[in-house]
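1. Have a look at this prediction, sequence included:
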Amino acid sequence: MTLINPSDSLERQNEKLLKIVDALMSRVEYGTAQSNAAYAQFERAALLEKRVRERTLELESTLELLHDSNSELAKAHAETEAARRNLADAIEAVSEGFALFDPEDVLVMCNSRFCRDFKDLSPLLSPGLPFSDYVRHIGKSAYLALPEDETPASWAARRIRRHMDRHVMFNVELSGDRWLQVSEHRTSNGGTVVLQTDVTDIMRIERQERARLKDKQTRVIRATLDHLNQGVCVFDENAQLVGWNHKISQLLSVPVRRLVIGASFGGLLDRLGDDVQFSRGIDLEGFRNWALVKGARAPISFEVRRGGMTLQIFGRGMPDQGFVISCTDVTAEREAAQKLYELNEILEQRVMERTLELEDALSAAERANASKSRFVAAASHDLLQPLSAAKLFISSLSDKATDPDDMAVLSKAETALTGAEQIIDALLDISKLESDGLRFDVRRFSLREILAPLRDEMTIHAVRKGLELTVVDSNLVVESDPAYMRRIVRNLISNAIRYTATGRVLVGVRRNGGSARIEVWDTGPGIAEENQNTIFEEFKRLDTKASANEGLGLGLAIVERACARLGHPLGLWSEVDQGSCFMVNVPVASEADPARPKSARMTLPIGLEQSGLIVLLVENDPQLRRAISILVESWGVNVIEAEDAASALDLLTDLQIRPDALLLDYQLGPGMSGIELYSAVQDSLGPIPCAIISADRSTDLRQTCKSMGLELLLKPLDRHKLGHMLHTAAQAITL
């Protein structure tokens, strides 16, 4: 229990304590006599006075502290009021309307310019106004100019959505053609500062400038349209006329008084005369439908005819859903085009006649070329027949001759026949390279595959002439036909050896970008510049003293045609008395294709006489047939001869035997070919080892023999290949 109320002020508490002390003192001094404890009461009063005095001192100290605190508080309050007045004065001095909302979107303060143009909102602007109420009142204000398609509620909802953005800035149109720019900025504590700037003058100046520019642009466009050689008219999104030039009136014969701003497209279209005829896939209604369609329009182009004029109409849509139409007089162009068409018809007729003449001439040339190729092939075949027989006769004599003089004569005869064979092979090569049906076996291979064998082969020829042949090995991988590349390089080396009297021949390979350049150098007499093109022609040799055994001048012609067909550039460097260098560029490949299995080495048959082998030989050339028979019989093989397919079938029927092997000429004259004869024998006697003998080196025959499992022996016959074929047949019998 306390004697005073703690909620009283210090002055009031002190007043109460003083009254209490006076009452206690009076009671001590004037107490009744019956108390017998006056002294004790006095002591208590003295003690109470002491405590009161102490309490009084404490109260006085507290009052001093409170007084100091009140002074500081009053000072701080005065400073706060001064700062608030300064802030209010500063905000009031701002030329824009200013308002501050706290993080709870409640209005804290604003200046007198805030919402000054919204006079019906001024009484509601006081601290504590929620932002949503502020926006709602703005939307309902009579001083806000809303678009026709927007309500106060929708405007307020859109304004609240914009308030969610961190930075907001937009223009608001007011009544009386006034404009406010409103911007919002977030404070550091999450509040919002709203600024309202009067931009009426700026908007009016901008509008005037835009109108001025638009008027200037209109005049420029008008002047441009009037200077065009085309008629032009522009329509807005409602298909109403907004611009045109005088040319359109002249071209379409539309009265100028009808061309006014706001004229409808349909009305102008109806004014066209009946003499206007639409062409090129569109009519009047199609044009109308294109112009009146809502939305984007695809470009349209067509022509109309009016009187003697041809007009080209072009229409294109514009971004504002309007469209522009241009009209061009193309009468002169169409007349010129018609004349050009008629002239082209005449020229085409002449070209066709000339083409037919050229085709006849080309056909005649092709027939002559084909006839030449057939003649070369046939002549080669006819030449190879006796040549093959002669070589076989000589081979038979060589096996029996023991006298050295006889063997030397036979060797020279075989050399002469080999030279004739090389000439015939060259003629066949030329014929093949000029044929359109030639196919190459292009693959990736190492140059070592052709350089190493050529070094072994050609070194003998070089040594015979006393020349030094050096072939630098190369492991480069190229992409070409290895057989033709070997023939090309062989011809170049052979040519270098033939025309080099003393010195050396060097063969090497250099990298040349993405290709390998094969070079054949010699120390021969060289080739004059005027003759460097002549040497690649057929039957052209600069050494007129060379004999026919040294060739007919076809080697370089074969090289030039083979390189052209393979796409390998062929080059030549040469100086008289200095030597020559022939160069062939071949594409370099990354790696070689898998190596193809090599055929077994051909060896002479051994021990065929003990095999009892029976061979059916069908050959229509008597000399070749007799030569083959003599050679094969010298090996101990029994031979049954026939001239043609019919005789062979009759002979097999009469003898009632099954031969162990067949040697069939491919061209047996009228009737069956060698392959057809083999099929007939196989049907009656079953599979029998068979070799087709032919001078035909075509790819088709090779593929046919390969598919049927037949061996192809080319004329002139190689005795080693023939012996190997018979040896294989003999081994099949023993097995």
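-> Structure received.
2. When you work out contacts or count neighbours from here on, use the C-alpha atoms and nothing else.
-> Noted.
3. For residue 475, the count of nearby residues, please.
-> When neighbours are counted by other Cα atoms under 10 Å, residue 475 registers 12.
4. Let me see the contact set for it.
-> 446, 447, 448 (Cα atoms under 8 Å, 6 or more residues apart in numbering).
5. How about the secondary structure of it?
-> coil (DSSP: H, G, I helix; E, B strand; the rest coil).
6. same thing with residue 573?
-> When states are read from three-state DSSP, the local structure at residue 573 comes out as strand.
7. just checking, it touches residue 582?
-> Yes: with the criterion set as Cα atoms under 8 Å, residue 573 and residue 582 qualify as a contacting pair; they are 6.6 Å apart.
8. neighbour count winner among these two?
-> Regarding residue 573 and residue 582, a neighbour count based on other Cα under 10 Å identifies residue 582 as having more, with 20 against 14.
9. State which helix of this protein is the longest.
-> If each helix of the chain is counted by residues according to DSSP state H, the longest one is helix 331-400.
10. Put this next to the previous one:
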Amino acid sequence: MSERISDCLIDPADGAERNVEKLLTIAESLMRHAEQSSGERGAAFEQFRRAAALEDRVRQRTRDLEVTLKLLNEANSAAERARRDLSQAIEAIEEGFALFDAAEVLVLSNSRFCRDLVDALPFIRPGISFSDYVDLVSRSSALALPGGVTPKSWATERIRHHRQRQVFNVGLVGDRWLQVSEQRTADGGTVILQTDVTDIIRLEREERGKLLDDQARIIRATLDHINQGVGIFDADRRLVGWNRRLAQLLDMPVTLLRMGTHFDVLAARMTRQAGFGEGFTADALWAWARKAAPRGPLSFELRHGSGMVLDVFAQEMPGRGFVMSFTDVTRERLAIHAMLRANASLEARVAARTEDLEAALAEAERANAARARFVAAASHDLLQPLSAAKLFMAAARDDAEAPRLRATLEKAHNALVSVEGILGALLDISRLEARGAAVEIAPVPLSVLLSQLTDEFAPMAAAKGLRLDILPSALTVSSDPTYLRRILQNLISNAIRYTAKGRVLVGPRRAGRFVRIEVHDTGPGIAPEEREAIFREFHRIQGSASASEGMGLGLAIVERACALLDHRLSLRSVPGTGTCFSVELALSADAPVHRDAPPDIPEEPGDSSDRIVLLVENDADLRRAIALLLERRGVGVLEAASGEEALDLLEEIGIVPDVYLVDQQLGDGLTGVETVAMLHARHGERPTRIITANRTAETRDAARAAGLEILYKPIDPEALAAFVLQGG
């Protein structure tokens, strides 16, 4: 009933505003009626009021639905417009366009896509798979398949391009070309663009043809202007290009040098006119030209009867053709032959001069060797009487009671010492200048060497009032021990000699794998203009307080010894302040084990009244001088002139001496080392020294092999007495 009343009261044709007015009027009347009534009429009003509220909600929902439908219609219209716009945009693209989704299914395409594939185009519609699309294209009659390519193989290659996302060209019948490009979309789909590049390819082909024509003209002009003859042959060995210089060099008629002439014809004429160089034949040329496998470069010479020489070079080109070049090298060959003749003449002259120089050098070496032998022999012969004179002088000095006589004998002894130094220096110079001077490189512990030098030079420095500091070192260097000792002796003695006051400092400095032994002094220094001259023989610094001392040979010996041992010698000096000489040596990899050597001079000399020395010396004067010196020190001496005599003497008297002093050169019989070996074998080992003036390596080797030490002549009386009194 209520719904029929509502239908009567609300007329949709009146519009929303009119119906609202009706409802408001009805509601106002009902409110007044409700205020006047009670009971059942009040309940009916409440029910009516609820119905009115429900009607309002339905009406509001209706309005919301209408708005929603309106918005949906507008959205559908916008999507349709966007779809139309996208289709129009795709259609406006000049290239063929297609979109495949992630499932490899065609979604949309424009009319230009596969437009030229007329027989396949009707089947290319949305919903077709990519593989079916490729299959349709591969079987299209508009597709220009390359030679030897089937539709199936073309489709396989097309799928490979699709997987690799490549840009490639596809040929169509009628000399047309499409460039295909594929791009991946964000959701995994594929966009394909087909661009007609026919005009571009044709233009490039035309430009390439023009370029080839231009290059051909340039090559022709170049060939005609070069000084070489050039012939170009195709894969069939037929002439396809040449220049005018080729006809001139080969003296070929125009009838032969024409397009298409076979190589064999030209080669036959070449072989008749000219001969091949050494090591090459016509058969080798033909074999190279006819070779089926790839040919390597070929080079040979042609010699015409006129004397012209051609250098020929042939090389294969792409396509199995080859090119040959001919160069006139007649002048070069003539120049080479002339140079060879000149060289032969020069070599003969050089050989003759070389023989003369070798003879002169051999003569000089013989003279130098003879001089060295003479100096050594003369020094040895001089050292014998000199040693005797020193010993006699020392004995006379010890016996002299008058002060004046003692002073005179001391001066005479010093003069003999100077002569001894000169002879020793001359002998050193002679050995160092001798070709092939023997050196023995061995580990040299600096602790022993520096200790010996301290004992040797401390008295000399103290006598001049100088402070001598020789710093100890535990390092071991690689050098010849004898020459190294001589080098440092000369440097230290020079420093003491030329230093009037102050000090002399000797010390090693380690520098990586090397040791630099430095000798500093506070002497007058060396002027720059003197620093080269000081290494010459017999040169002494002028104006020095000690210029009159020495012979000027010490630094000459140092320089030669350092050069022989490959030790770097350096000099730093400040005039008026001092000088520093340094010798750089390599560290030794292996340090030898050295036994502690007994000191040369005993701290507490013992009683020598019962000491007996066996002296074996073939020089009577020297033997007598040594015996006299030792006897004045209270030592008994048994004298013998040879090893055999010494052995017989001890057998005869039955006495075993305490000390052996044996000369090395004893004449035609036993040597000193051999004599000592027999003495030790028969009577037991005793403290022993080998006495010699011979400083050769052979003597040192013999003594070292026997475990013996050497006491060199001229013999120092004090050193001799110290050894004997110490008892070895």
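-> The structure has been received and is ready for your questions. Note that this is a predicted model, so its numbers are computed, not measured.
11. Mind checking the TM-score on these two?
-> Structural agreement between the two chains, given as a TM-score (TM-score structural alignment, normalised by the length of structure 2), stands at 0.76; 658 aligned residues with a Cα RMSD of 4.7 Å.
12. Please indicate which of the contacts of residue 475 of structure 1 are buried?
-> For the contacts of residue 475 of structure 1, a neighbour count by 16 or more other Cα atoms under 10 Å gives the buried set as 446, 447.
13. Whichever residue in structure 2 pairs up with residue 121 of structure 1: neighbour count?
-> With TM-score structural alignment as the matching criterion, the partner of residue 121 of structure 1 in structure 2 is residue 120. As a burial measure, the neighbour count of residue 120 of structure 2 was computed by other Cα under 10 Å and equals 19.
14. Ok, residue 405 of structure 1 next?
-> If you count neighbours by other Cα under 10 Å, residue 405 of structure 1 ends up with 10.
15. host element of it?
-> For residue 405 of structure 1, the element it lies in under DSSP states H and E is helix 404-433.
16. Tell me the gap between that helix and the middle of its chain.
-> Here the centre of helix 404-433 of structure 1 is set off from its chain's centre by 56 Å, with Cα atoms, centre = their mean, to the nearest Å.
17. Quick one: average offset of the following helix or strand past that helix versus structure 2, please.
-> Tracing the chain past helix 404-433 of structure 1, the next element assigned as helix or strand by DSSP H and E is strand 443-446. Taken against structure 2, strand 443-446 of structure 1 registers an average deviation of 8.1 Å after superposition, with mean Cα distance after the TM-score superposition for structure 1.
18. Show me what counts as buried in stretch 489-506 of structure 1.
-> Applying a neighbour-count criterion of 16+ other Cα under 10 Å, the buried positions in stretch 489-506 of structure 1 are 489-500, 504-506.
19. Ok, stretch 436-453 of structure 1 next?
-> In stretch 436-453 of structure 1, the ones that count as buried by 16+ other Cα under 10 Å are 444, 445, 446, 447, 449, 450, 451.
20. just stretch 229-245 of structure 2 next, same as before
-> Judged by neighbour count (16+ other Cα under 10 Å), stretch 229-245 of structure 2 contains these buried residues: 229-234, 237-245.
21. before we move on, what about stretch 148-165 of structure 2?
-> Applying a neighbour-count criterion of 16+ other Cα under 10 Å, one finds 151, 154, 155, 158, 161, 162 buried in stretch 148-165 of structure 2.
22. Could you do stretch 461-474 of structure 1 as well?
-> Here stretch 461-474 of structure 1 shows 462, 467, 469, 470, 471, 473, 474 as buried, counting by 16+ other Cα under 10 Å.
23. Touching it from outside, list them.
-> Outside of stretch 461-474 of structure 1, the residues that reach it under the criterion Cα under 8 Å, 6+ apart are 446-448, 451-452, 455, 458-459, 497, 501-509.
24. what's around residue 474 of structure 2, how many residues?
-> By the criterion of other Cα under 10 Å, residue 474 of structure 2 has 10 neighbours.
25. meant to ask about residue 279 of structure 2, not that
-> Residue 279 of structure 2 is surrounded by 8 other residues when neighbours are defined as other Cα under 10 Å.
26. Can you tell me how far it is from residue 615 of structure 2?
-> With distances taken as Cα to Cα, to the nearest Å, residue 279 of structure 2 is found 82 Å from residue 615 of structure 2.
27. And residue 326 of structure 1, what's its match in structure 2?
-> Under the alignment (TM-score structural alignment), residue 326 of structure 1 pairs with residue 325 in structure 2.
28. so its match makes contact with residue 229?
-> Yes: contact between residue 325 of structure 2 and residue 229 holds when scored by Cα under 8 Å: they sit 5.5 Å apart.
29. so who does the residue positioned nearest the centre of structure 1 touch?
-> Centre of structure 1 computed as the mean C-alpha position; nearest residue by Cα atoms, centre = their mean is residue 514, 23.5 Å away. With Cα under 8 Å, 6+ apart as the criterion, the residues that contact residue 514 of structure 1 are 587, 588.
30. which residues of the stretch 51-200 of structure 2 fall in helices?
-> Along the stretch 51-200 of structure 2, counting by DSSP state H, counting those that start in this stretch, helices occupy 130-138, 151-164, 198-225.
31. want to try TSV for those helices, with distance to residue 670 of structure 2 as columns?
-> Compiled in TSV, the helices of the stretch 51-200 of structure 2 are given as follows (distance: least, Cα to Cα, whole Å):
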stretch	distance to residue 670 of structure 2
helix 130-138	112
helix 151-164	100
helix 198-225	92
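32. right, and those helices - which one's nearest residue 362 of structure 2?
-> Ranking the helices of the stretch 51-200 of structure 2 by their distance to residue 362 of structure 2 (criterion: Cα to Cα) puts helix 198-225 first, at 61.8 Å.
33. Provide the aligned range in structure 1 for that closest one.
-> Residues 200-227 of structure 1 are where helix 198-225 of structure 2 lands, counting by TM-score structural alignment.
34. From residue 15 of structure 2, how far off is residue 135 of structure 2?
-> Here residue 135 of structure 2 is placed at a distance of 65 Å from residue 15 of structure 2 (Cα to Cα).
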